[in-house]
Each structure stands twice: as structure tokens, then as C-alpha cells.
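Visitor: Sequence first, then the predicted structure, then my questions.
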Amino acid sequence: MRLGVIEGDGIGHEIVPPTRLLVDEALAVVGAPKVEWVPLAMGHSAIEEFGAPLPEQTLTALDDVDGWIIGPHDSASYPQEHRRGTPPGGVVRKRFGLFANVRPARTFTGLRSVASQMDLVIVRENSEGLYADRNMFAGAGEFMPTPDVALSVGVITRAASERIAHTAFRLARGRRKHVTIVHKANVLPMTTGLFRDVCFEVAQGYPDVRVDDEHVDAMAAHLVRDPSKFDVVVTENLFGDILSDLAGELSGSLGLAASLNCSDTTAMAQAAHGAAPTIAGHNRANPSALFLSAAMLLEWLGDRRSDFLLTRASHRISAAVAGTFEAGTATADLGGLASTSTFTEHVLARIHRR
């Protein structure tokens, strides 16, 4: 198995290497073959070496790997000439058709959190919506006809809505068999109304899964009040981005916000948080989100290859992170005292436990 590994910017240099180590250890413990890692450049290091934040060499190399782990990018700090256009993460998602962004959120024993009980997954349509880098074949999705007027194009299609709905319902079948469709059809009846209606049509093919729907504003309130009522939440791009960040904070910190970007054939593990430049280099970053994202990647690969060793390795990583929290070890964003390296050592130790 060949996996790409991209450190990116900011805290990426502190959380990506231990994630790679964690994957190696988990695979070794369960008896799986070693990974062939393919280090690739992105961000400031790529600008220095190749003159671009996401060089063509990196994209070409990604064509030949089975999946990849990617750190955050800090495009706001790039030189002015490299801030224009689509950020590196968006370029990768678009080139490889990573239409599904799967973002779990749960509470952990031993951690303080706003939510008392939560174990849900937000399935976010990742290829269209109101995002300017994903809704036009050519040109920009945002434009200004005058200096005082700004417009944005939002795109919802039947095809994209169908495939993300199937992703959500298939996922729900392996969980608690409940899907909630989130939309804003009361004020956006043509766009988010189409999304809602197509999801309900797809639901007819999954009679064993309970389905309901919520307006996005009501959904935000329900998540704060009682997130335990939800299992799999499927929604369009912008709503999914906002709700998943909210759910991450409700679980204790965005440092827990794992994420998998995938198509039917390719997957990328990338934590939902950013590069956190203010703490970069201080050994304070929480690597949990990327650890859990890597576990999701192994599980995704295990499912598609029918390889139970990859699935077992995935579960070992997830259990080791949860066990570390339960034992009282956490980073500063979670109210703990552990550094990045100390937290990693504790998780690695638990990888080897039965």
C-alpha cells in the first residue's frame, strides 16, 4: 500500500509526522504489511522549492498512491502572488473528485465538553454549493458588477445530491440507521429544496433507515440543545462546513474534528481545523483530529479492499486516542497539560495494548 504524506504549513509539521508513526505502529501490531510512504510538498516549503504552493509534481504523484494524509495549509500567509485562485486543499478536492466530506463528532469519556452525549457524523457535499472554488467550470463563482455590489453563484445539482445521499444512507446502515437531511428550503426552495427532495427520493432505496429533515438554523439549535438525537446528518457544502465546526466545538475542541474527503475510488485524511500559526513550533498542537482522520482513511481502505487488518488497525488508533483521554491525558485546548509529543507517546503506548 502506497500512501502520500503532506505536512503542509503551521502545526502540520508537528502533527503529520506522529500521525505517520501511529499508522505504522498500528499496522505492525495487527500484522499488516508496511506502508510505502510518499512524502510530497505543499505550502511554504513548496513555494520555496518549486515556486508554487501546490506544484504539479505533487498532484502527479497523488495519481499513483492509494490515499494520502494531508496537513493544513495557511494560504493567508503566502506571498501575494500565491494567494490568488483556489487554495491547495480545494485544488486537490476538485482534481480528484472528492465529493464527500465525512466529519464525525463525538464526546469522549475523560474530556470536558459542551455536549454531554454526542456520537454523530456530518456528511457534507463537497463539490458545489456556494463555494466560489467549486461551483463554476470557468471563471469565479463570486463577482462584483459594481464596487458596492457583490454576488455569489450557488449550484445544487441532482447528480451531486444523489451521490452524497447514497454515501450518507450507506454510512447510516452501519451505525444507528437514522439520517437527518439539513436544508433551508423555506427560503431557498429551488436550490436547497432540490437537495432535500433528492435525498428523500434516495431514502426510498433504504427502507431500513429512518429519515427526517431539519432547517439549518433549527439544526444548529438542536445540536446545542441535544446532539444525542442525531446519527448521520447529510447536507450541502456551506451548511455542512458550519455545522461540523459547531459539532467539533461541542465535543470539546476543533482539535478533535476528524475529517475524510473521499470519492468512490480515492480518499484523503485531513483534519477539519487549520494551520494554527500562532502555536506552530511550540509543541502545543492537538494531533487528535489528524490521528482520527488517519484512522478513518485506514477504515475506508479496509472496506474497499475487504482487508480486515486495515480495519483492525483503524480501530486500534481510535481506541488508543479514546483511552488516552479516558486516562486523563489531553492537550491544552482540551484543558490538559500534555504537549503534542507527550500526548503522542501516550497514544502510541496504547496502540500496543490488547
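Guide: Sure thing, it's come through. Numbers count the residues shown, from 1 in each chain.
Visitor: Could you use CA atoms for every contact and neighbour count after this?
Guide: Noted.
Visitor: This protein: strands as residue ranges?
Guide: In the chain, the strands defined using DSSP state E lie at 2-6, 36-40, 67-70, 100-106, 119-125, 142-146, 149-152, 178-183, 210-215, 232-235, 260-262, 267-269.
Visitor: what about the ones you listed, which gets the closest to residue 346?
Guide: With respect to residue 346, and counting by CA to CA, the nearest of the strands of the chain is strand 100-106 at 20.5 Å.
Visitor: what's next to that closest one, contact-wise?
Guide: Contacts of strand 100-106 with the rest of the structure, by CA atoms under 8 Å, 6 or more residues apart in numbering, involve 117-127, 164, 167, 244, 247-248, 251, 256-263, 272.
Visitor: then this one, side by side with the first:
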Amino acid sequence: MRAATTPRLGLIEGDGIGPEVVRATRLVVDEALSASGVMPVDWVPLPMGLTAIAECGAPLPESTLAALDGLDAWILGPHDNAAYPPETRIAPGGVIRKRFDLYANIRPARAFEGVRATASDIDLVLVRENSEGFYADRNMFAGSGEFQPTADVALAVGLVTRAATERIAREACLLAATRRGRVTIVHKANVLPMTMGLFRDVCYEVAREYPTVRVDDLHVDAAAAQMVRAAAEFDVLVTENMFGDILSDLAGELAGSLGLAASLNCSATRAMAQAVHGAAPALAGHNRANPAALQLSAAMLLHWLGIRDGNEALRQAGARVDRAVAATLAAGIATADLGGLASTSEFTEQVCARVHRR
């Protein structure tokens, strides 16, 4: 086991409410590490988004990517690429995921005490294959998987490979083994028998390596309907990129709000905490944004670092953040999106206070 050494983490504020929720998350992480006996983080601030365009002429400067090359993990704020000039309209998160092969996107959804949820018994994790599928920025060696041969015709290429499917299926099975022991493969093999059929079949092949894990499968439309009707029946769902993006947003709303939807993008060696929600530019600068999703994402990041490094103190710090956010919500303290009256800073102060409680 490694000693509780000083973590070195990137800090990327992004656009809109990004600076507010990222700073709020930094405060909570620092408190949790202190309470767990870990030295304060060596934070490495890095530009991204509209600020980076103004300073460097690009939303994701090479200097930022080069700095990330030297880090094991980082916290990424939301981006508002729709507001970027046309010549720079990239999605920075997608570029980072592709560059560092962050192939697993882990998105939990659970109901919190004190939060009105559509599905009050939801407690699932969606494991999304993050490196291929139908998203045009992740499915070609060079160029884009979306293109127009004429002004009136648009085409998209979906990519599914055995290698990528094997590794995401293993992530899902390993996770299920620590939870309730069930994996549901979500696909659309009835109309995409080659791509989605390959995904489904390879997931089943990998699952045979985990005899304690029960496995079934559903078409994506049936999975969405079942999630609305009986979300508690799901434990871990594994699916391709676009389906995972859509279903995780649905799960987040069923759990109460996208303001609580945490997310971790990771490989075996690197990880990025990134909330599911967007930049909400209309809320920027008003101290009204909900920081809980990014704080819960940071808890996942600390847990991931603790597992990777065999560092129990980092795992404890992650658990402290998770428990403190849950306890704050259970006490009826919430931001406006959840029907509460707390500001971003007030909610964060309450979370920080609860981080120190056993």
C-alpha cells in the first residue's frame, strides 16, 4: 500500500457555471483529504473554453493537453462549445477522452434522502463505452465519422470492436461484483445485428469469466421503458456510447435532477471527474448553481485513485465527500434546482462541515 502522499490533480474550470462548481468542489476535496490525513492537493489550474479562446486562441490549448500528459487525474468543469466561434467549435471533453483513451464512463444514479425523486428506489450504475460507437469525434483513426457527400445527404459511421467491448464488459462485471451482482447489457441488435450484435455477444462472452455475476440483456428502448417503470430492478447497465449518454440523463432525472448526476471517465491509469450536466450560462456568476454533481464526481475520482494506488486514505476521502453531500441533502439543504434556498457557497459550506463527521 502506498503512503498517503500529496495528490497532484488538474483543475479545469470551463465555461458558464464551471468556475463556481469547480471551486466549490476543490474546497470539499481539500477538506476531505485533510480529514483523512492526506496532504493538500497540488492543484494544477489549466485553461479551457471561452477563457482559453480569449487567452490562447483555442478552447483546448496544446499547453493544457501537454500539462494533462504529466497528470494522473483531473477535475473538468462543463463546457459551452455552442458559444464558441465556428472555427473553434469542438467539444473539449470529447477531445480529452479520446486523447487519453478514457474508455470507461461510469455514471451512477441513486435517490438521495431529502430529494424528491421520480424513482425513489433507483440505485444503479451505467457503464458507458466511451471510445467508439456513433459519436463522430471518437470513431475514426483520422477525420470524422460524420460526413456529407452532398448538401442534402448526411452519413454517420458507428464503430464497435471486440477489444473495446471486452474491456468495458470487464469494467461492468467487476463493478457489479462489488454491488448486487447483476449486469444488464443494453443494445439494439434487432435492427443493428452486426454492430450491436457484436457488442451484446462479446459482453456475454466476457461475463462467463465472472460466474458470480448474473447477466441479461435488453434492447435500448425496452431498457428506457423499464427504467421509468421499475428502476430498482437495475444494478449495473453496460452499453455503447450514445445509448449510455441518453440513458444516463434519463436515470439522472429519475433520481431527482441532473444536478446530482456524477460521472467518472477513466482508463486503467488515468481518470477525469466530470459532472453530467452542462454549463448553464444563464446561471453563471449568480452563486445559484448546484455543485453536488461535480462534488460527487470528485468523490468517485478519489475512490478510483485510492483503488489504483492501494491508498486507503484516498478511498476514505472519497467516501467522506460522498457521505457529506448525502447528509447535506438529507438535512434539507439544497440549491434552487432541487427546490431549496441554498446558494452554491452555502451548500458547499454545509458539505465541508459534514466532511469531518464520522
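Guide: Good, I have the coordinates. This one's a predicted model, so the numbers in the text were calculated from it and none came from an experiment.
Visitor: Could you identify which of the strands of the first structure is most buried?
Guide: Of these, the one with the most neighbours on average (mean count of other CA atoms under 10 Å) is strand 232-235, at a mean of 28.
Visitor: In the second structure, what range does it match?
Guide: Using TM-score structural alignment, the residues of the second structure aligned to strand 232-235 of the first structure are 236-239.
Visitor: before we move on, what about stretch 23-43 of the first structure?
Guide: Aligned by TM-score structural alignment, stretch 23-43 of the first structure falls on residues 29-49 of the second structure.
Visitor: Pull out the buried positions in that stretch.
Guide: Buried residues in stretch 29-49 of the second structure, counting neighbours by 16 or more other CA atoms under 10 Å, are found at 29-36, 38, 40-41, 46-49.
Visitor: Then stretch 324-341 of the first structure?
Guide: With the criterion 16+ other CA under 10 Å, stretch 324-341 of the first structure contains buried residues 324-325, 329-331, 333-334, 338-341.
Visitor: Kindly report the same for stretch 69-83 of the second structure.
Guide: In terms of neighbour count (16+ other CA under 10 Å), stretch 69-83 of the second structure has its buried residues at 73-81.
Visitor: for these, which one is nearest residue 215 of the second structure?
Guide: Compare each of those with residue 215 of the second structure using CA to CA and the shortest gap goes to residue 73, at 31.4 Å.
Visitor: Any chance of CSV for the buried residues of stretch 324-341 of the first structure, columns distance to residue 207 of the first structure?
Guide: Written out in CSV, the entries for those read as follows (distance: CA to CA, whole Å):
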residue, distance to residue 207 of the first structure
324, 39
325, 37
329, 43
330, 41
331, 43
333, 42
334, 40
338, 46
339, 47
340, 45
341, 47
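Visitor: picking up where we left off before, closest to residue 355 of the second structure among the buried residues of stretch 29-49 of the second structure?
Guide: When these are ranked by distance to residue 355 of the second structure (CA to CA), residue 32 comes first, at 5.8 Å.
Visitor: Show residues contacting stretch 36-48 of the second structure.
Guide: 4-15, 30, 33-34, 59-61, 64, 67, 79, 92, 313-314, 316-317.
Visitor: Likewise for stretch 299-314 of the second structure?
Guide: Residues contacting stretch 299-314 of the second structure (CA under 8 Å, 6+ apart): 1-4, 29, 33, 36-38, 73, 263-264, 269, 271-273, 315-322.
Visitor: Can you list the buried residues in that stretch?
Guide: By neighbour count with 16+ other CA under 10 Å, stretch 299-314 of the second structure contains the buried residues 299-306, 309, 311-314.
Visitor: Same question for stretch 110-122 of the second structure.
Guide: For stretch 110-122 of the second structure, a neighbour-count test (16+ other CA under 10 Å) marks 110-112, 114-115, 117-122 as buried.
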